[in-house]
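In: quick one, structure for this:
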Amino acid sequence: MTHDRPAISVLSLRAVTWIAAIGTLLTVAVTGLLIWFAGDGTPVDRARLAIVIVVGMVVLCLCAAGGLLLAARKIRASELGLLQSQEDLRLDYERASSEVQDRTERRVADLYGKAVELLGSGHIPVRLAGLYSLERLAQQHPDHRQSIVNVFCAYLRMPFTVIDSPTQHQEREVRLAVQRVLADHLRVGDPALPARTFWPHIDLDLTGATLIDPDFTGCQFRNARFDKASFVGDAWLSGSRFIGDAGFDGTRFGGQADFRGARFAGETWFGSARFSSGAWFGGAQFLEGAWFGAVRFNADAGFSETTFEQSAGFAGTRFTGDAWFSKAAFAGKASFAGARFCRGVEFEDSRFDTEVGFDQVRVRTDIPVSVPRTWPAEEWEVRPPRPEQAVLDGYEGEWGHLVPVSVELPEQTARQEPADSTPAGTR
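Out: Got it, this is the predicted structure:
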């Protein structure tokens, strides 16, 4: 690569010698003229002498100006030389930096390829070596962190069946190690002074992945996709931060799901998710839309002191266990249309800033409840069903209607169909 450099024009030694010689001759000539014109000191001679003196002064001024010009040119030449040296140093530095960067990129690519190859080995110790090599590479080279996290996610998305066999046990250990590496580097620590091992601005795509007792407590994600993932065992996400969108559509939670104190800054989807054990969202914050349409809570569900800043959708959701919404705040529209409440329900001190929809909500009435049923602002009540309306297809027991206190139920003889199809608000 060539670069145009500024040309520096400097007077040669020969030119400087000629200028000095001419100046000397002029000085000698002026001195001779002064002596010749001095004459006998008559007025005419004195006038001539004055003229010669003036001419001499002019010549001397010209010589002085020439000297200043020479000095200025010398200074300018020095400045240009310095600038050229600086430019040469800059070009050399850029060239060296480019070469170092190229060598670094080639080395990283080589290490990356070898580590990925190790991760795909048939031997468990070799896989673990590949995993930790990728972790170390990502820690040292932040620009490659997302691509390495993508490899980890792809590994967890690979089919895996939880069965009791030596081979599956070893594979389980590798998966647990991958989960721990992700969690360790997504955990912020003190937000004011994040941990040195924290990797910010990371997206996770764990669509369809099998996760075993994952512990993402206090982790921070940019965009996270857990759609149709299977959480085997308990899932710990308390205090986690979702900077972008979070997707849990169709996700299966086999154990406890702990989202207490989590913060969802983007759109959040739990459409058609299944919670086999307790689901805890107490104190969580949803800054954008939160959609829980057609979710099955097969055990208790806790949303106490949860904040919904925008729309919240629970249309068609089934609450098999107790449901807590005490002190929950709904700043946007909230819809529970077609929801099914099997046991206790608590909306005590909950706040709805705009409209709330409880259309076609049914409540089971033939079993005792341990949590008293309280509805928003005491404006709603459960009407015992008429015999011909008590049964819902696909559900056990007798089901009453949740209606405003002043509303009379219409005469109906047909069975009510459950409104648990996927509603608007789910993806």
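In: when you work out contacts or count neighbours from here on, use the C-alpha atoms and nothing else.
Out: Will do.
In: ok, which stretches of the chain are helices?
Out: In the chain, the helices defined using DSSP state H lie at 13-38, 43-119, 124-140, 145-157, 166-186.
In: let me have these in CSV, extended by mean neighbour count and distance to residue 328.
Out: Shown next, in CSV, are the helices of the chain (neighbours: other CA atoms under 10 Å; distance: least, CA to CA, whole Å):
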stretch, mean neighbour count, distance to residue 328
helix 13-38, 13, 91
helix 43-119, 14, 46
helix 124-140, 18, 40
helix 145-157, 18, 34
helix 166-186, 17, 29
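In: among those helices, which is nearest residue 226?
Out: Residue 226 sits nearest to helix 145-157 of all the helices of the chain, at 10.2 Å, using CA to CA.
In: just list what the closest one packs against, helices and strands only.
Out: The contact analysis (3 or more CA pairs under 8 Å, 6 or more residues apart in numbering; DSSP states H and E) places helix 145-157 against helix 124-140, helix 166-186, strand 204-205, strand 210-212.
In: related to what we said a few turns ago, okay, the helices of the chain in TSV with distance to residue 218 next?
Out: Supplementary listing: the helices of the chain in TSV, determined by distance: least, CA to CA, whole Å:
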stretch	distance to residue 218
helix 13-38	76
helix 43-119	27
helix 124-140	19
helix 145-157	18
helix 166-186	8
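In: looking at these, which is closest to residue 397?
Out: Here helix 145-157 is closest among these (CA to CA), at 39.9 Å.
In: how many neighbouring residues does residue 258 have?
Out: If you count neighbours by other CA atoms under 10 Å, residue 258 ends up with 22.
In: one more: residue 208?
Out: Residue 208: 19 neighbours (other CA under 10 Å).
In: what's the burial count for the residue lying closest to it once chain neighbours are set aside?
Out: Nearest non-adjacent residue to residue 208, counting by CA to CA, 6 or more residues apart in numbering: residue 229, 4.0 Å away. Close neighbours of residue 229, defined as other CA under 10 Å, add up to 22.
In: cool, and residue 375?
Out: For residue 375, using other CA under 10 Å, the count is 19.
In: now swap in the one 10 residues further on and tell me
Out: Other residues within reach of residue 385 by the criterion other CA under 10 Å amount to 18.
In: was I right to think it contacts residue 400?
Out: Yes - Residue 385 is in contact with residue 400 according to CA atoms under 8 Å; the separation is 4.6 Å.
In: now do the shared contacts for those two.
Out: Here residue 385 and residue 400 have no joint contacts, going by CA atoms under 8 Å, 6 or more residues apart in numbering.
In: re the thing from before, contacting residues around the residue nearest to residue 208?
Out: So residue 229 contacts 206, 207, 208, 209, 210, 211, 248, 250, 251, 252 (CA under 8 Å, 6+ apart).
In: before we go on, could you also do this sequence so I can check it against the first one:
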Amino acid sequence: MTGSAPNERDDSRTDGVLSSRTILLCAVAVAVIATGACWILFARYGHGTEADRVRLDGIRTVGTIVVGTGGALALLLAARRQQTAERDLATKRAELRLREQANDDIRRDAAERRTNELYLKAVEQLGAEQAPVRLVGLYALDSLAQENPRLRPTLANVLSAYLRMPYDLPSDSADLEPRREREVRLTAQRLLVQHLVPGAPRELFWNDVELDLSGAVLFDFTLNGAALHNACFTDAQFVGDAWFHEATFTGTTSFDHAVFEQDAWFLGATFTGNTRFDHAVFRQDAHFEDTEFAGTTLCRFARFERDASFDRALLRGVVYFSRTKFDRNTRFSSADFVAAPVFEHEATTQGAHFDSVRFGEEAWFDRVSFANYTTFDNAAFDGHIGFDGTTLNGDPYRPPQLQSDRLSLDDAV
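Out: Below is the predicted model of the structure:
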């Protein structure tokens, strides 16, 4: 107790704040001094003589100056008091902001911890042996991504990674578990696809998602009207029809080594960057009507086992069909090749229609094997066309004759 008293006095002295008792004592002292001074002055100079009046006037003037100075000091003290009060208020506000920021940080950390816990739990469920538990994990991840936009690319990658996992198609006599796994994959597809299509409902669309489904087994895959960036379907297997009607592909798109077991529909699709279909296999019909290819398109070593249609397609970049095999009818009617198409190096077709096609630059059909029939009715060439080593039914193919300043293939064969 005795040791703490000096410290308390030292603290009170360093605070620099006048106590109420000190202010009261100072006021009483000033009043006593003023009263005593007045009594002394009147006692000495209150006789009414001319000299006393002069002295009193001088004293009165000095007193006025002193009172004015005191008033100024009082105003200064009041201003200082106001400044101190405002400074204290500003300090309190700053402390309040710091506390609010600290509380926000605490809430944010708690939310992030909760999000991480939910994420880890959902991923753990996704690896469970029971199909119903995996379904719960899929829906949990989807709900988590809807609530946390920054996690959407990551969670889209998780869904894609699940679909990329090896999967053998179940036979008709397969056990129940492979069929359940198929349902889980269909759910993963549906959840992923609904976030790749802009439009109603808008809150479901995820921006900046790069789709990587390389090696995935996809069932009745439908991405009509989707917006895809740097999409990769390399080595993917499409079981059932694959729908990309009016889809927009930006960046680089790859379908290398993809296998389309049923019809492939790319009606009205738009590819704004480079596109690859190297070694792709289309076991049923392939539809590329009204499709636009803005960049370089590679379709080398691809195989179209049924009909393929590129009617009214707009191909702005160079197109390579090197060693491509068209086993059935192939149509490019009314297509527009803005840049040079290249059909070369043992490309084969069983029947090709290039009717009303416009070739804006050079066109190369070197060492192409045409079978059955090939028509270039009303086709227009703005540049050179080459048929070096090209055959029709085993016989050398005769290139079309030049008419005016353009090449015309009307009834060329």
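In: the residue nearest to residue 208 of the first structure maps to what in the second structure?
Out: Under the alignment (TM-score structural alignment), residue 229 of the first structure pairs with residue 236 in the second structure.
In: separation between that match and residue 214 of the second structure?
Out: 5 Å (CA to CA, to the nearest Å).
In: taking the contacts of residue 229 of the first structure, tell me the two that lie furthest apart.
Out: Going by CA to CA, the pair spanning the contacts of residue 229 of the first structure furthest: 211 and 250, at 14.5 Å.
In: the two: who's more crowded?
Out: residue 211 (24 against 21).
In: can I assume that one is in contact with residue 231?
Out: Yes - between residue 211 of the first structure and residue 231 a contact is recorded at 4.9 Å, counting by CA under 8 Å.
In: quick check: the aligned partner of residue 81 of the first structure in the second structure vs residue 248 of the second structure, distance?
Out: Counting by TM-score structural alignment, residue 81 of the first structure lines up with residue 88 in the second structure. Distance, residue 88 of the second structure to residue 248 of the second structure, by CA to CA: 61 Å.
In: near residue 199 of the second structure, how many residues? Count them for me, please.
Out: Around residue 199 of the second structure there are 12 residues (other CA under 10 Å).
In: which residues touch residue 258 of the first structure?
Out: Residue 258 of the first structure touches 235, 236, 237, 238, 279, 280, 281, counting by CA under 8 Å, 6+ apart.
In: adding distance to residue 199 of the first structure and neighbour count, write those residues out as CSV.
Out: Compiled in CSV, these are given as follows (distance: CA to CA, whole Å; neighbours: other CA atoms under 10 Å):
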residue, distance to residue 199 of the first structure, neighbour count
235, 21, 22
236, 19, 19
237, 17, 22
238, 19, 23
279, 28, 24
280, 27, 21
281, 26, 24
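In: distance to residue 23 of the first structure added to the residues you listed, as TSV?
Out: Converted to TSV, the contacts of residue 258 of the first structure look like this (distance: CA to CA, whole Å):
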residue	distance to residue 23 of the first structure
235	96
236	94
237	91
238	91
279	101
280	99
281	97
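In: what's the lengthiest strand in the first structure packed up against?
Out: In terms of residue count, the longest strand belonging to the first structure (DSSP state E) is strand 399-404. Judged by 3+ CA pairs under 8 Å, 6+ apart, the packing partners of strand 399-404 of the first structure are strand 362-364, strand 380-383.
In: looking at those, which one is packed in the most?
Out: Mean neighbours per residue, mean count of other CA atoms under 10 Å, is largest over those for strand 362-364, with a mean of 26.
In: coming back round to it: looking at the helices of the first structure, which is nearest to residue 329 of the first structure?
Out: helix 166-186 (29.1 Å).
In: which other helices and strands contact that closest one?
Out: Packed against helix 166-186 of the first structure by the contact rule (3+ CA pairs under 8 Å, 6+ apart) you find helix 124-140, helix 145-157, strand 210-212.
In: what stretch of the second structure does the longest one fall on?
Out: Same thing as helix 124-140 of the first structure. Alignment of helix 124-140 of the first structure against the second structure: residues 131-147, by TM-score structural alignment.
In: what's the mean deviation for that stretch versus the first structure?
Out: Once fitted to the first structure, stretch 131-147 of the second structure is off its aligned match by 1.9 Å on average (mean CA distance after the TM-score superposition for the first structure).
In: ditto for stretch 94-107 of the second structure
Out: Averaged out, stretch 94-107 of the second structure is 2.2 Å away (mean CA distance after the TM-score superposition for the first structure).
In: with stretch 77-84 of the second structure instead?
Out: Using mean CA distance after the TM-score superposition for the first structure, the mean distance for stretch 77-84 of the second structure is 2.2 Å.
In: what about residue 225 of the first structure, distance to residue 262 of the first structure?
Out: 16 Å.
In: cool, residue 348 of the first structure as well?
Out: Residue 348 of the first structure is 22 Å from residue 262 of the first structure, by CA to CA.
In: looking at the two, which one has more neighbours?
Out: A direct count of neighbours by other CA under 10 Å for residue 348 of the first structure and residue 262 places residue 262 higher, at 24 against 18.
In: to which residue of the second structure is the more buried one aligned?
Out: Using TM-score structural alignment, residue 262 of the first structure lines up with residue 269 in the second structure.
In: its match and residue 340 of the second structure, how far apart?
Out: If you measure residue 269 of the second structure against residue 340 of the second structure using CA to CA, the figure is 21 Å.
In: okay, which residue of the second structure is out on the far edge from center?
Out: residue 49 (99.5 Å; CA atoms, centre = their mean).
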